[in-house]
Structure formats: structure tokens, C-alpha cells
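Peer 1: Sequence and predicted structure are below.
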Amino acid sequence: MFKLSHRLLTLQHLIENEYEHIWDCCCDHGHLGMSLLSKFAKVQSSPTIHFIDIVPTLMDDINAKLTRFYPQPDFHWQVHCGDVSQLPLAKTSKKQLVIIAGVGGELTQEFVTQILKQHQHQSIDFLLCPVNEPYHLRQSLIALDLSLKSEQIINDNKRYYEALLVTNDVQHSTPISAVGEQMWQTVSEQQQAINQAYLAKTIAHYQRVKHKSHDCDIASRYISIKATISL
């Protein structure tokens, strides 16, 4: 029916069956959420996959595809048309996953901030993959006192992305680094090449915009990664 991009396939692989509800936000055509329905189809107590976007025609199309290819009650899903910042999380004590991918870092930051503000007593993991400004997003996640579960650099169609799985679970104490830490560590030669290319591109970017930035140390922080971490 559809083929996942490498970026979405990587995100799918990062998602384990540990959630009661998974929210595919800004879901576009719903491919990631649909792939999760297939992934967990034969799993006992499979999660409910929620598709949410603000565009009514898009959600109508997703609802029609889900009804045709993922009929209920064999598959557990719900479709929501609305603002992600007003996400109607399920009232449960179990952990939920919120996926926000394909939008800018600033908007991602706004969504995460509002969701946490409105659901202060919920256990939430966030899988984030912004299209830009990951450094500033990371700074916001640190300020929100979130912790890191995993992170990875993705190269898809000559574009680079950072995928971050973070949590508000106080039992996880791994701090988030503004420039990343885990994601630079790999034994894969292919991933090493991706990391090197991404690091060089990121350093060049922040050196170009240095005069426009209030934080002139961003480029130097990435340069320090190059100097201290074996790629």
C-alpha cells in the first residue's frame, strides 16, 4: 500500500511495544502510524494508535484508508482532527508515546511544552524528529527536565535528521546533551560515515550563522565533539 521512507522506518524501529497508547502527531498521510499497526498486529495487548493532524481532508483520507486496510476490531486505532498542542491524551496510569516528526524544532518545542503543561501527572515518552534546529530543541528539552532514552542521526534522501526518544519518567536519569552524545557512538562504518558528514555540515552551518546567533559558542561545541569523540 505504501513504502516507508528511511527516516520513518528508523523511527518505527525505535518504538517498542511498551505503550498503551501511541500518538502519531502531524501524521501527514499516516504512514508511520499504519506501519505500527502492522508491526504490533500479532502482539497481545497491542497499543491503540492515534492519528492526529489539523487538516480535515487529510484526516478523512486517513480514516478511509484505516477503515479499508486496518478494520476494527482487528486493529486498534482512532483518528483525531485537531491541534497537537491540545492533545487529548488518554486518562491512564500507563505510559504513552507521543511522536512528533516532520515539523520544525521551534514548533516541536511548543507542542512538547504544551502537552507536558496540560498532562503534568501522565507518564509520557516523546519520539521527536524535527526538520531543523535540533540544538535549540534540545536546550528546551533540558529546561523541561526531560531525560534521554535514545538518540540517532538519520540520513534520508541526502537530508539529515536527529531522532530523540525522551521521557518525563523520573526513573530515567540520563541527561540530554545540547549537541548529542549517544548518537555519535557507533560501531557501524556506514553510520560512522553518516555521523561524520552530519557533524561537518552542522559545524559549517553554525559557523555561517555565527554572527546572527545570540549563542556564538554553538559551532565550537560541535567542534569539541569532533575533537573528543572517536568517530
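Peer 2: Structure received.

Peer 1: all contacts plus neighbour counts: C-alpha atoms, from now on.
Peer 2: Will do.

Peer 1: what sits against the residue nearest the centre of the chain?
Peer 2: Nearest to the geometric centre of the chain sits residue 128, at 1.8 Å (Cα atoms, centre = their mean). Residues counted as contacts of residue 128 (Cα atoms under 8 Å, 6 or more residues apart in numbering) are 99-101, 108, 163-165.

Peer 1: And what about it, helix, strand or coil?
Peer 2: strand (DSSP: H, G, I helix; E, B strand; the rest coil).

Peer 1: rewinding a little: Throw the contacts of residue 128 into JSON lines and include distance to residue 92, secondary structure and neighbour count, thanks.
Peer 2: Listed next are these as JSON lines, based on distance: Cα to Cα, whole Å; DSSP: H, G, I helix; E, B strand; the rest coil; neighbours: other Cα atoms under 10 Å:
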{"residue": "99", "distance to residue 92": "18", "secondary structure": "strand", "neighbour count": "22"}
{"residue": "100", "distance to residue 92": "21", "secondary structure": "strand", "neighbour count": "24"}
{"residue": "101", "distance to residue 92": "24", "secondary structure": "strand", "neighbour count": "24"}
{"residue": "108", "distance to residue 92": "24", "secondary structure": "helix", "neighbour count": "24"}
{"residue": "163", "distance to residue 92": "26", "secondary structure": "strand", "neighbour count": "22"}
{"residue": "164", "distance to residue 92": "24", "secondary structure": "strand", "neighbour count": "24"}
{"residue": "165", "distance to residue 92": "21", "secondary structure": "strand", "neighbour count": "21"}
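
Peer 1: let's bring in a second one:
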Amino acid sequence: MKLSPRLNAINQLITEPYTHIWDCCCDHGFLGAHLLQKGMAETVHFVDSVPSICQQLENKLARFSPPMQNLSSPQWQVHCADAATLKLADCAQQLVIIAGVGGELCSKLLAGLLEHNAPLDFDIIVCPVHEQFQLRQFLITKGLRLVSEQIVEDKQRYYEVLHLSRHAKQPLTSTGKMWDLKLAAHQHYLGKTIKHYQQRSRSITHPALQAYLKIQQDTPLT
């Protein structure tokens, strides 16, 4: 199945294979299945907390990608679990992906993951459906740094895709540095974001509103 623009943006960030990829809140498992087909990990883990989703996904994977007996580790595993409680593998080269949930839930899941896997170093890709500012602030407090960031338009909605690591060179900021206001999509997304915080806060002193207004004021359109 063809990936949506949002999922394909995540897919294109993964150019080198990992030992383990954890596709959390995987829903129908489209992204994880695509990464499995591309051979981007020794094991792709599909994680969701809904038992019916996990069972359907396991049946589908068993049908289209049956386990190969000559491998030392399984090509895929399905975990019916709260992603916040996951114990990752005790090895390097791991990637955790969280997409399709709000920034608040994403923060809670990552707080648990980081706490339960404190000695481990792993990459993270997040793509929240909203509350990007709050999520970015949380990520900054956890010492995560930026590999890359981008704005993706998908079915007239806008998403921020963040690739993160503790060892990346770029600092993460609360609003991002990926804005190009010569692009109509970026102008539209910024305008919608400002309007959201204007309606929500009723105060020009709201830190998120101030930060996004500053982008609008400081970024030339030509």
C-alpha cells in the first residue's frame, strides 16, 4: 500500500538500517510493514495498546511476511502494550517512531520510554498531530537534539516530523528552524498556528503565541 505523505516523510528519513525499529501507536502498521519490506532493521516491532488491532496486524504479517527459520532473530514482532512501558533491546542502533498521536500523549509515552531505558541510546522520530510547541519543550528538557525537522502537508493538514538523538549536533528549539515563508504551505501553517494560540490564550503574552508571532515578524517573504 502506498504511504501517505506524512508516513512517507518518516520513511524517507530512514536511509541506514537499524538493529531494531519500534513503530509505536502503529495502528494498521503501514509504516512498519514498509520498513520491513525494505529491510531497514533486523527486527521491526509493531506496538499498539489495542488488542484487536494487534491481532489483525499479527494475522496480516504472518500471511504476507512469514517468519524465516534461518534468522537468529525474528524479522518482526507485535507487542500489545503501552509504549511508555516498553523495554527496548539491550543493543545499539535502535529507532523509536511515534506518530499519529497528540503532543501531550507523545510526551507521556517518551517520558516512560526514556525512564525505563535510561542506559540506552536510541534515535527517535516523532510526528504529533497537534501540541507541537509543548512537545518540543518537553524534548528539550530531556536533552534531545535535532537530526532534522520538516513540515509536511497531508490532506490539508500540517505535520512536523522531528528526527532526534542525544548526540545530534543541532539544538532543538520550541518552534523549529525549518520555516520557509516563501512557501505558501508554510505561510498557511504558521497562520493557522498563530490563530490557534490567539483563540486559546486570549493573551498576547502566551509564550507559544509570542514565539510564532516572532517567526512571522522576523522572516522575510522575499
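Peer 2: Thanks, I have it. Being a predicted model, the structure only gives us computed values, none of them experimental.

Peer 1: Can you give me the TM-score here?
Peer 2: The TM-score (TM-score structural alignment, normalised by the length of the second structure) is 0.91; 217 aligned residues with a Cα RMSD of 2.0 Å.

Peer 1: circling back to that earlier point, the residue nearest to the centre of the first structure pairs with which position in the second structure?
Peer 2: Aligning on TM-score structural alignment places residue 128 of the first structure opposite residue 126 in the second structure.

Peer 1: From residue 96 of the second structure, how far off is that match?
Peer 2: For residue 126 of the second structure, the distance to residue 96 of the second structure equals 8 Å [Cα to Cα, to the nearest Å].

Peer 1: Report the buried residues of stretch 194-208 of the first structure.
Peer 2: Residues of stretch 194-208 of the first structure classed as buried by neighbour count (16 or more other Cα atoms under 10 Å): 194-195, 198-199, 202-203, 206-207.

Peer 1: residues in the second structure aligned with that stretch?
Peer 2: Using TM-score structural alignment, stretch 194-208 of the first structure lines up with residues 185-199 of the second structure.

Peer 1: mean offset of the matching stretch relative to the first structure (after superposition)
Peer 2: On superposition with the first structure, the mean distance recorded for stretch 185-199 of the second structure (mean Cα distance after the TM-score superposition for the first structure) is 1.1 Å.

Peer 1: any chance you could map the strands in the second structure?
Peer 2: Assigned by DSSP state E, the strands in the second structure fall at 18-24, 41-48, 76-80, 94-99, 123-127, 145-154, 157-165.

Peer 1: What range does the last one cover in the first structure?
Peer 2: Residue correspondence for strand 157-165 of the second structure in the first structure, counting by TM-score structural alignment: residues 159-167.

Peer 1: can you check the fourth one too?
Peer 2: Applying TM-score structural alignment, one finds that strand 94-99 of the second structure aligns to the residue range 96-101 of the first structure.

Peer 1: Quick one: distance of the longest helix along the second structure to the chain centre.
Peer 2: Longest helix in the second structure by number of residues, with DSSP state H as the criterion: helix 184-201. Counting by Cα atoms, centre = their mean, to the nearest Å, helix 184-201 of the second structure is centred 21 Å from the centre of its parent chain.

Peer 1: Contacts made by that helix with the rest, please.
Peer 2: By Cα under 8 Å, 6+ apart, helix 184-201 of the second structure touches 151, 153, 158, 179-181, 204, 206, 208-209, 212-213, 216.

Peer 1: Just the buried residues out of those residues, in PyMOL syntax.
Peer 2: Of the contacts of helix 184-201 of the second structure, the buried ones can be selected in PyMOL as follows, counting by 16+ other Cα under 10 Å:
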select buried, resi 151+153+158+179+181+208+209+212+213+216
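
Peer 1: Against residue 98 of the second structure, how distant is the residue nearest to residue 10 of the second structure when sequence neighbours are not counted?
Peer 2: Nearest residue to residue 10 of the second structure, sequence neighbours excluded (Cα to Cα, 6 or more residues apart in numbering): residue 161, at 7.0 Å. Distance, residue 161 of the second structure to residue 98 of the second structure, by Cα to Cα: 10 Å.

Peer 1: quick one: common contacting residues for the two?
Peer 2: Listed as contacting both residue 161 of the second structure and residue 98 by Cα under 8 Å, 6+ apart are 125-128.

Peer 1: Which one of these is nearest to residue 65 of the second structure?
Peer 2: Distance to residue 65 of the second structure across those (Cα to Cα) is lowest for residue 125, with 24.7 Å.

Peer 1: what's the closest one in contact with, if anything?
Peer 2: 10, 95-98, 161-164.

Peer 1: Using CSV, lay out those residues together with distance to residue 40 of the second structure.
Peer 2: As requested, the contacts of residue 125 of the second structure are arranged in CSV below (distance: Cα to Cα, whole Å):
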residue, distance to residue 40 of the second structure
10, 13
95, 11
96, 13
97, 13
98, 17
161, 19
162, 19
163, 16
164, 18
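
Peer 1: farthest-separated two in these?
Peer 2: 95 and 161 (14.3 Å).

Peer 1: Skipping adjacent residues, who's closest to residue 119 of the first structure in space?
Peer 2: Take residue 119 of the first structure and drop its neighbours on the chain: the residue closest to it by Cα to Cα, 6+ apart is residue 89, 7.7 Å away.

Peer 1: So that neighbour versus residue 155 of the first structure, what's the distance?
Peer 2: Per Cα to Cα, residue 89 of the first structure is found 31 Å from residue 155 of the first structure.

Peer 1: ok, now residue 192 of the first structure?
Peer 2: Taken as Cα to Cα, the span from residue 192 of the first structure to residue 155 of the first structure is 11 Å.

Peer 1: Same question for residue 113 of the first structure.
Peer 2: Separation of residue 113 of the first structure from residue 155 of the first structure (Cα to Cα) stands at 27 Å.
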